[in-house]
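> For reference, the sequence and a predicted model appear below.
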Amino acid sequence: MDGCPLVWIIMGVAGSGKTVVGRLLSERLESDFLEGDRRHPLSNIIKMLSQKSLQDEDRRQWLLEIEDDIRRAITQNREAVITCSALKASYRRQLTSLGQVQLVWLNVPEPELELRLANRLNHYMKLEMLHSQIASFEPISPEENVIAVNGLLMPDEIVNELLEKAMQIFPNMKKPWWQRCAE
């Protein structure tokens, strides 16, 4: 990938902190933020509310919506941060094949995820669904070039760690937003 990523996908299972970290990263990058959960069709949300695991077929339309968001950001040359669980390697390949996309994995141990979801209010993804997501999660291979960060840190520390790692890979990240991806 030349220059720097235009689209950052903040990935991880439920409770890993995708939304909080994604919003904070988008503020720091002065970029757009898109919550991937909002791309789920109502049928998926109803299924998850009923504690039923999503299957590949259920996720197909959702991933297509996220792909559209990625294409739009790349076409408009606008940086964006998007949250997406990206549980399977095939999903990750599908998303990164679109161009200047960088995956970021929030690595959080299962006991912490359970604690976070047990205390989470006003979200359709409940603790009972966590184990199905963990079972569906396919390990990340080195070839995927995912930036892994410690999801146990405070959100601002996570973003600091992420940006520090990103600047080592993408020197253009040190430039102002209007110059980062212009080359």
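Received, thanks. Numbers count the residues shown, from 1 in each chain.

> Going by C-alpha atoms from here, please, whenever you check contacts or count neighbours.
Fine.

> Identify, by residue count, the longest strand of this structure.
strand 101-107 (DSSP state E).

> which outside residues touch it?
Residues external to strand 101-107 that are found in contact with it (Cα atoms under 8 Å, 6 or more residues apart in numbering): 5-12, 16-18, 70, 92, 95-96, 145-152, 162.

> take the one below as the second:
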Amino acid sequence: MESVLVVVMGVAGAGKSTVAVEVARRVGGVFAEGDDFHSPENVAAMAAGRALTDWDRWPWLGSIRDWLAAQHAAGRPAVVSCSALARVYRDLLRDAGPVLFVHLTGSPELLAERIGGRAGHFMKADMLASQLATLEPLGPDEPGITIDVAAGLERIVDAAVGYLDGAADQASVVPNARPSK
């Protein structure tokens, strides 16, 4: 697959990193963990239970955009895990090139259960409500697919890669257009 840029997005507990690693492997791309782009101040704030503001998020999102743009310029397929909760955040990420989104979604109960089962992560279950309140699902004009995480990892990755295979062909012709199914 040519230099497709993929953002695996969603709220905490959706399994963004796990899915993104597997999608990157399957498409022969490089993977980046979106959380690694956070400043130490952002990580400390979230670990203390404070939701990030847009002011906190813009530099983080800009760093992810720059990484995606560098991969695109090098002709490498790239997959990054990033919450990308609001459309304006996704608009910024799309400045990197032809970005496709894989939006992982699930019930608040399942997501909270998953967050509670993680060890050593700075995002705590009590911050899920603020992420769900901020979340703007993909719009009909945004290039992406929404997948329920209750489906299980293999089915999620199969659906994502199937979408990307079809979308990559069309994205080079019509950037940022949602491929028809």
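On my side now, so go ahead. Just so you know, these numbers come straight off a predicted model, no measurement behind them.

> How close are the two chains, by TM-score?
The TM-score (TM-score structural alignment, normalised by the length of the second structure) is 0.88; 170 aligned residues with a Cα RMSD of 1.6 Å.

> Comparing the longest strand of the first structure with the second structure, how large is the average distance?
In the superposition with the second structure, the average deviation recorded for strand 101-107 of the first structure is 0.8 Å (mean Cα distance after the TM-score superposition for the first structure).

> which residues in the second structure does that strand align to?
The alignment of strand 101-107 of the first structure onto the second structure (TM-score structural alignment) covers residues 99-105.

> Show me how far the matching stretch is from its chain's centre.
Centroid separation for stretch 99-105 of the second structure versus its chain: 6 Å, with Cα atoms, centre = their mean, to the nearest Å.

> Show me the helices in the first structure, by range?
Along the first structure, the segments classed as helices by DSSP state H run 18-29, 42-49, 56-75, 89-96, 110-118, 127-136, 155-169, 177-180.

> which residues does the nearest residue to residue 19 of the second structure once chain neighbours are set aside contact?
Distances taken as Cα to Cα, 6 or more residues apart in numbering put residue 157 closest to residue 19 of the second structure, at 6.4 Å, once the chain neighbours are dropped. Each residue near residue 157 of the second structure by Cα under 8 Å, 6+ apart is listed here: 19, 22-23.

> so which of those residues is the most crowded?
Neighbour counts for those, by other Cα atoms under 10 Å, peak at residue 23, which reaches 26 neighbours.

> which residue sits closest to the counterpart of that residue in the first structure, ignoring its sequence neighbours?
Superposed on the first structure with TM-score structural alignment, residue 23 of the second structure falls opposite residue 25. Using Cα to Cα, 6+ apart and skipping the chain neighbours, the partner closest in space to residue 25 of the first structure is residue 159 (6.0 Å).

> Would you mind measuring from the aligned partner of the one you found in the second structure to residue 149 of the second structure?
Under the alignment (TM-score structural alignment), residue 159 of the first structure maps onto residue 157 of the second structure. Computed with Cα to Cα, to the nearest Å, the distance linking residue 157 of the second structure and residue 149 of the second structure is 10 Å.

> that older thread, pick the most deeply packed of the helices of the first structure.
Most buried of these, by mean neighbour count (mean count of other Cα atoms under 10 Å): helix 18-29, with a mean of 20.

> what's the angle between that one and helix 155-169?
Here the directions of helix 18-29 of the first structure and helix 155-169 differ by 60 degrees (axes from the mean of the first three to the mean of the last three Cα atoms, to 10 degrees).

> need the helices of the first structure in CSV with distance to residue 103 of the first structure, can you?
As requested, those are exported to CSV (distance: least, Cα to Cα, whole Å):
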stretch, distance to residue 103 of the first structure
helix 18-29, 12
helix 42-49, 23
helix 56-75, 12
helix 89-96, 8
helix 110-118, 20
helix 127-136, 18
helix 155-169, 11
helix 177-180, 18
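
> Which one, of those, ends up nearest to residue 82 of the first structure?
Of all these, helix 18-29 sits nearest to residue 82 of the first structure, with 6.9 Å by Cα to Cα.

> Mind listing residues that contact stretch 124-139 of the first structure?
Applying Cα under 8 Å, 6+ apart, the external contacts of stretch 124-139 of the first structure come out as 13-14, 45, 48-49, 51-53, 87-89, 113-114, 117-118, 120.
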